[in-house]
Each structure stands twice: as structure tokens, then as C-alpha cells.
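**Student:** I'd like to go over a predicted model; first the sequence, then the structure.
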Amino acid sequence: MLVPIDFIALLLAAVSAYYIRFSDITAEIRPIIFSLPFEQYIKIAMIVAFFWLTIFVLAGLYNIKGFKKITGEISRVILACSTGLVAIIIYMFFQRELFSSRFIILATWVLAIVYVVIARVFIRWLQRNLYAKGIGTHKAVLIGSEETTNRLSALMHQSKKLGIEISKRFKEINNKTFAELKELAQKRKIDEIILADANISKSEMLELYDISDEFHLTFKYAADLLGAKVLKTEVMEIGGIPIVEVLKTPLDGWGKIVKRIFDIIASIILIVLLSPVMFAVAIIIKLDSHGPILYLDYRSGQYGKKFIFYKFRSMLAHLCDGEGPSATEEGNKILEQLEQNESLNTRKDDPLHKIKDDPRVTRMGKFIRRWSVDELPQLFNVLKGDISMVGPRPHMTLETARYERRHKKVLSIKPGITGLAQISGRSDLSFEEEVKLDTYYIENWSFSRDFAILLRTPLAVLRRRKAE
């Protein structure tokens, strides 16, 4: 259904751009110096629309699984339309006989993004309403411990947009479970199996997988930390023996280059746009309390490399903790005391601390922390190449020294100003949950995912502010 809707949206964008260009208002502003009959134009527009649909296919916009988040879909639409625009510009450079109206081309590009996004938002709205009425949902069997299945079941019930309806739950796996699954599958009462127990045996896992194969059911499982690490693999054959290579991250080769180019461009643009805000914050910090404007500390970058990290100072200058230039002995002593206070340290058992209602924070510090304004100077870290726009949270060197071996995966790429953990929607994530999300991001990086995370970051900040 999406293909014809996208085709109509693209044609509508082209027609709208044509009539805007040939309208009296636009013609008065910029006189028309070319001739292009509508009949000829619409033929060209249809050919271009078909070509753009091909780009949409290559961009994964017709993935059967669809997109979980609208931001991911929007970013992919923008990238696909932009690729189409570049292709047209290149074609026009070599074939001048097409037509030379830059206005029509740029207007079509903008309107195509707008119309396609509106159409897809409408489709999502329609789909969500149908799912709420039980139309088109996937009936699933949930297998796992009572605590995990209860949590997943509640989340799926609340999030109707997933389109999953839990038909039955199994707390344990045995021969009776397998028999019931086969019976439900034979009667076409289930569409997928969701395994939420990471501790089952290999033989039980294979049996469930074989049942899903036999009855053409979708098979899903909730990955533990190790499972999240090995989502991307490549298989090669040596002497008839399949050898599986675990692919660490797509952020190798061109992926790393694309990400760095984007970081440079994005950081420069944001520094220019936000410079008045940063200047105002700097003045207020100086007026609010004695001490420097910036807080400088050491953080662990890619492969654990130490670098100086910039933030607006949010604490009293003589009570700042850490290892860097801004740290004080008194501040570190107070931090040790706060870490031992179970009512204040919400992450007492984790490698890193998280102090609630830290008494060292100034009045202005509370405000800039609440709105994440204290992190704006990190844009200069991005420009320098210390960190990226998107990535795992940059932790203090004292904290990363406490990492267990399985946690060090997050140091395999540059940290970021924002990331998957920060926009997850929860402020009470444990360190282990953060590592899982960061591991997933590392193994499944894509430029469109970075773009989606950046789009969701302001919304996440607002959501946290409302929660307070």
C-alpha cells in the first residue's frame, strides 16, 4: 500500500511545485525565462517519481518489518529524497535539455519530503487505530519467567502501535509446552513466538526455532548482554564447515568517514546557531557563583584514550570532583561520602555514580542540568574529534577503570553528546541497561539511526523535564 501512496505523494509534490513556480506571485518575484508545457512536465515527473521509488526501495523504506519509530522513518525519507535530488542535479549537469528551473527542483524536493512524511504519519495513525480494534494484529505466544512475561505483556498492551496481541503465556518450557505450541500453530491461532527467557538450553532453543520454521511463525527473543553483542554476523565456509564471524560494528571504513564528516558539519552549524545561548549562559554562571565558566575533566574516549571534556560548570567551583583541571581534593572527598549514601546515590552498585539532589550544585547549575544546557560546550569536543554527536555516554576515567570486561565494548567507538540510552525515555536506567543499549547501537549503527536519535533528543529532554 505504501508504494502507490508514495508515488501519488511524489507526483503531487511535483505538480504543486510546478503551479507555485508558474503562479502570478512567484512570477512577479522571479520572472519565468523558460517554457515548459504541463503535459511534458508531468511525463518527466512520472519518470522521476518511478526513479525515486527505486531509491526508496534501496533505502529500506518498504521493509516488511517497517520502522519502530517515526523519527527513523522520517530521517530515511529525508535521506532518500536528498539522494534523488542529488541524482537529478548530476543528470542536469550532463543533460541540459531536461529543464533548468532550480526553483521547481528544490520545491519538489521539499514538498516531496513533506507529503511523503504526512502520508506515512497518516498510515501509522490509521494502523494504530486498526490495531486498537484488534484488526491486523499479530497473535503471539510469550515464553519466559513470570516477571519478564508480565512486563513484556504489559508493555505490548500499552503500545498498540506494535500490533502484537499476546494469545498465551508459558512460564516454563517442556514437552507439554512444545505440544501446545504445535497445536496452536496448526489451528492458526498464533503468528509468532517471543522467547523472553535467556537461560534456556540450546536444545530447547533449537526446538522452538524448528517449530517456528515448521509452521512459518516469526521467531523473536529478548537478547541478554551477550546476545546483543552478536546480532551482526557473517558466515563463511571452510571445508564444508560454517565459520561465523562476529562483526564488531558497521562503523568501519566508509561508515567512520561519513560519521566524522557529519560531526564536523553538525557541530559547526550548532555552534554558530547556539552561540548566543552559550554566551548568555556563560554570563549568568559568572554572576551566579565564583569560579570558571567551564568545568574541565578527563573522560575516556575511543579505546579508553583520555581527553579533556568540556561542560558548563554547574557546581560550586571549590567542590568539583574528577581528575581533570577543574577537580578539587575537597570535591572528591565529598563525592566519596555521597557515593556511600544509599538515599542519594541511585547507582551504588554500578561502576559509575548518579547522585540525586547533589548539594554541590548551584542554582544556575540545577537549571542548566535540567535542560541539558550544561552539555553545549561538548560541541567543541565534537569539532576537535574527541567525541561524536551520537554515541555512548562519555564516562569519567575513574569510572571506566571499574568496568568489567563485558562493559568495555562501549569504548570501541567514540562517545557522544547524545545516544540511544539518553533518548530511551527512562531516567532510571541501570548501568547494565545502558550498556545493552549502547552495545546494540554499536552493532547496528547507521547514519539514519544517528539522525533519528538527534531528532528525538530534544523531545527526550522535554519528557524528562515534565517527569520532574
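**Tutor:** Right, received. Where do you want to start? Residues are numbered from 1 along each chain as shown.
**Student:** please make it C-alpha for all contacts and neighbour counts, starting now.
**Tutor:** Will do.
**Student:** can you pull the contacts of residue 273?
**Tutor:** Applying C-alpha atoms under 8 Å, 6 or more residues apart in numbering to residue 273 gives no contacts.
**Student:** one more to weigh against that first structure:
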Amino acid sequence: MRPEGVKLLPWLVGAGDLLMIAAATALAIRFRVSLPIFDTAGDVLENSVLASGFFVATWLVMLAFFGAYELDVFGAGTEEFKLVVNASFFTGALVATMAFLMQYPLSRGFFVLLFPIGVLMLLIGRLVSRRIIQRFRVRGHFNEKVLLVGTPGYIGEIHTVLARESWLGYRVIGCLIPHDYAGLEVTSTGIPVLGFIDEVRAVVDEHRPDVVFFTAGAVSSSTQLRRLAWELEDYANVQIIVAPNVTDVSSERVRIRPVAGLPLMHLGRSRSQLATNDAKRAFDLVGALTILALVWPLLLAAMLWIRLDDHGPIFFRQIRVGREGKEFTCFKLRSMSIDAEQRLPELEGRDHVLFKEPNDPRVTRPGRFIRRFSLDELPQLWNVVRGEMSLVGPRPPLPSEVEQYEDDMLRRLNVLPGMTGLWQVSGRSDLSWEDTVRLDLYYVDNWSMVQDLLILARTVTAVLASRGAY
């Protein structure tokens, strides 16, 4: 049986949606009455207020109908945001159709304002609720007990991922293994063995997991998996998850097509080519120019501080490797002392090819501040304008780092490097080299514009929280 806290999640998220829709309705009414672009109308306020209750109720019903309150969509992936957008568009179409058929004098200005504002506020609300849910999960709340089923090797791989991504809310309580491993009491990753695979029903009766997770090595045939699922069909509150032998593939590239009783998984091609299209380039150009227009006073103040601190150069120029191995000059605000390169031997060791010292004595006073909030990277907006970088992408590597790349790592060079990326919003310098590579390769193979927008939104919170910034 799922914990009571988990069952409350749809209601809590629904309360947040109600608040966002109500606020959007109030803003739409306010702007409709006050903005000079709309004609005045004496009955606009009265008609809009009367209709707003119906709009709010219909919107919430459509969100529920589209599955936006299913437990599986909370906390991870882009499916939640797609459902919100789809339900919102359907609600708008339904409201417009009913107003036309019933000849209700609905203000067109109110209608035009309500749904764009409402969709934006709903997405913001869902993003905030996701961050809150993930933080609670990391602290041990809203977690679901997971029973892993399979061979010790595959169980270890899945357990490593679930332990690393604790914000997913899965807490492994034990595992079931084949008879071939009789005598094993604890796996190499520390998971207690609760029994054998064919004892799944008895183990579920005793330990009451919320999720039974079948790994790639759990069964020897589809018939065995079907029989195991039959044994669990009486447990309505136990969710069954089957992990295929495929990792780091986004839902956009996966299509399940049942053929003759076989659930065939079709994997789409890598989306790295789409990450270099004209739409992304236009988004980067407009976004970079907009950000520059907003932050130029802050950028100017940081430049003056750097100059006055030690009278050295303001900018730090460094050769980096871009798309298809082309080198370019990357601009940053100088955050280290003028003799930083000469003092490099003072520091100890490197973490593989990625290196950053949390207490680097070469960092200047203004450097510590601008690094903490990533202000040193603002000049890279000029690299974005020049087409050498993107707003979102893999970390731009040094030529010396690229020389040490293995074949798989070279795929990072299939797209433009980014000012921010999955590596930054997932921990920045706190990440190991292996995790940085894994996240960059995932981004390259599974690019989407929705993912870029989510990364940009997460970047704001990562920068403000100064996670991994030094």
C-alpha cells in the first residue's frame, strides 16, 4: 500500500493548480478592464466574473481527464508539462465552442488574456511543486518502497541509479534473485536478498512494497514475466515496473507498438541533428540579446569591480572546442589573479580531465562573488550571438581535455557547447567526471526544445542557490 503522503500528492498539486488558475483569472479580468488596447464595455466585468467559475472548474476537470494528476507524472520527465499544455488548449477550445453555441457575451479580450496567462502560471506552479516534491523526496518523504527483481548485476545497476537520483522517490528495501545465486544474502551494492524470483507473492505479502521493479535479467522468457504479473494482480496498490536493457533514452525517442502480442519498443534516432536546427539558433540569438539587454548594468558593475581590484584585464580569454571540433575563443569575466597560470603547479591533483578547486587561492575577491552567482559567464552571451555557443548544451571543453576523450565522449562535440546544461543544473562542479559525461551524452542524444526550456528554468534556481559554484 502506498504511503498516505504519496496519496496526498495529487490533491496538493491540484490545490496549487487551483491557486494558479484563480490568479490567472483575476489577472485576465484586471488587464482586460485596465489595458488601453481593449475597448471599454460596461458588462465586461460582470460577464467575465460570472463565467470565471465555470472556466476554473472546467480547467481542473480537463487536467484530471488528461491524466495530469496521475502519481507517475510527478517529479520527473516532461510528460507532466505536456499534459498541462494539452489540457489547457483543449479547455480553451471547449470554452470558446460553448460560448459560441450558447451565444454567451464572453469578452474576447478576457479570453485572449486568460489562457496564455493561465498556461504560463500553471507551468510555473508545476515547476515549483516539482522542486518542492523532489526536495521532500531527498529528505525521505513521499518515498515509495521498491522491491528489485533480477540478477545481482542488473539489480546493482538499477540500485545505483535510484540511489544517485534520490529525488525520484524510490527507496529500495530488498531484492529477489534467481536460484542460480542461492546462498547470496546481500548483493555487492548492499541490497538484502529477500528470496527467489518465484517467491515474489510471498515476499510482497510480508514486506508490502509499493513497487515491484523487474530488471533486464529478471526473467528468462515473456511467459515467466506474464505469470509473475498474474501473481501480483490481486495487489491493486502494487505498481509493476519493467526496465528494458536500455538506458539514457528519453521518452520522445521511444514508441511502444504492440505487434502480435509483442510490445515492441521502437527507438528513434539520436536527436543531435535537431539540436543544430534554425529554430534553436533563432531561440539562442533572441534569448542572448534579451538577457544582455536586461543584465548590462550588472555586467558593467562587475567589470568595474574587477578593474579596480587589481588593475588587471577585465576579460579572461580561453581557447575552447566547439561543435565538430572547431576551436573558438571563449570569453569570461576574469575571476583569478593575473598570475593564475604560473601558480597552477601549487595545486594538487586533477579529477580525471575535469578540474576545479573549491578553495582555489588564486581566485580574487570579486572573483569569488561573480563565480558564486555565475556572473563570470555572462560574456559568453557574445559567443552565443556569434554562433560559437548555445544557451543550453554540453560544457565547452579545453583542447587538452578533448585529447583525452574516448570515442563515446566525442559525441559531445556533435552539438554547440552551452552556457548551461544538464551538468550545471545537476550539481555543476560537485559532479564527478563520469556523471558529467553521462549527462552531456544524454543531452546530445535526447535533445528537445522543451528540455532546453526546463534546463534554463532550473539554471536560475541552481545559480541562486550557488550549488557547486566555486
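**Tutor:** Looks like it came in fine. All figures in this text were calculated on a predicted structure; none of them were measured in a lab.
**Student:** in stretch 180-194 of structure 1, what's buried?
**Tutor:** Applying a neighbour-count criterion of 16 or more other C-alpha atoms under 10 Å, one finds 181, 182, 184, 185, 189, 190, 191, 192, 193, 194 buried in stretch 180-194 of structure 1.
**Student:** next: stretch 116-125 of structure 1.
**Tutor:** Using 16+ other C-alpha under 10 Å as the test for burial, stretch 116-125 of structure 1 gives 116, 117, 119, 120.
**Student:** what is the nearest of those to residue 48 of structure 1?
**Tutor:** residue 116 (15.0 Å; C-alpha to C-alpha).
**Student:** wait, that closest one touches residue 3, no?
**Tutor:** No. Taking C-alpha atoms under 8 Å as the definition, residue 116 of structure 1 is not a contact partner of residue 3, at 10.6 Å.
**Student:** which stretches in structure 1 count as strands?
**Tutor:** Under the criterion DSSP state E, structure 1 contains strands at 138-143, 164-170, 192-195, 218-221, 233-238, 241-246, 294-300, 306-312, 388-390, 416-418.
**Student:** what's the single longest helix in structure 2?
**Tutor:** helix 278-310 (DSSP state H).
**Student:** can you give me the buried ones in that helix?
**Tutor:** 280, 281, 284, 285, 287, 288, 292, 299, 302, 303, 306.
**Student:** what of stretch 148-161 of structure 2?
**Tutor:** By 16+ other C-alpha under 10 Å, the buried positions in stretch 148-161 of structure 2 come out as 148, 149, 150, 151, 152, 154, 155, 156, 158, 159.
**Student:** want to throw the buried residues of helix 278-310 of structure 2 into JSON lines with distance to residue 65 of structure 2?
**Tutor:** Converted to JSON lines, these look like this (distance: C-alpha to C-alpha, whole Å):
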{"residue": "280", "distance to residue 65 of structure 2": "33"}
{"residue": "281", "distance to residue 65 of structure 2": "36"}
{"residue": "284", "distance to residue 65 of structure 2": "35"}
{"residue": "285", "distance to residue 65 of structure 2": "38"}
{"residue": "287", "distance to residue 65 of structure 2": "35"}
{"residue": "288", "distance to residue 65 of structure 2": "38"}
{"residue": "292", "distance to residue 65 of structure 2": "42"}
{"residue": "299", "distance to residue 65 of structure 2": "47"}
{"residue": "302", "distance to residue 65 of structure 2": "50"}
{"residue": "303", "distance to residue 65 of structure 2": "53"}
{"residue": "306", "distance to residue 65 of structure 2": "56"}
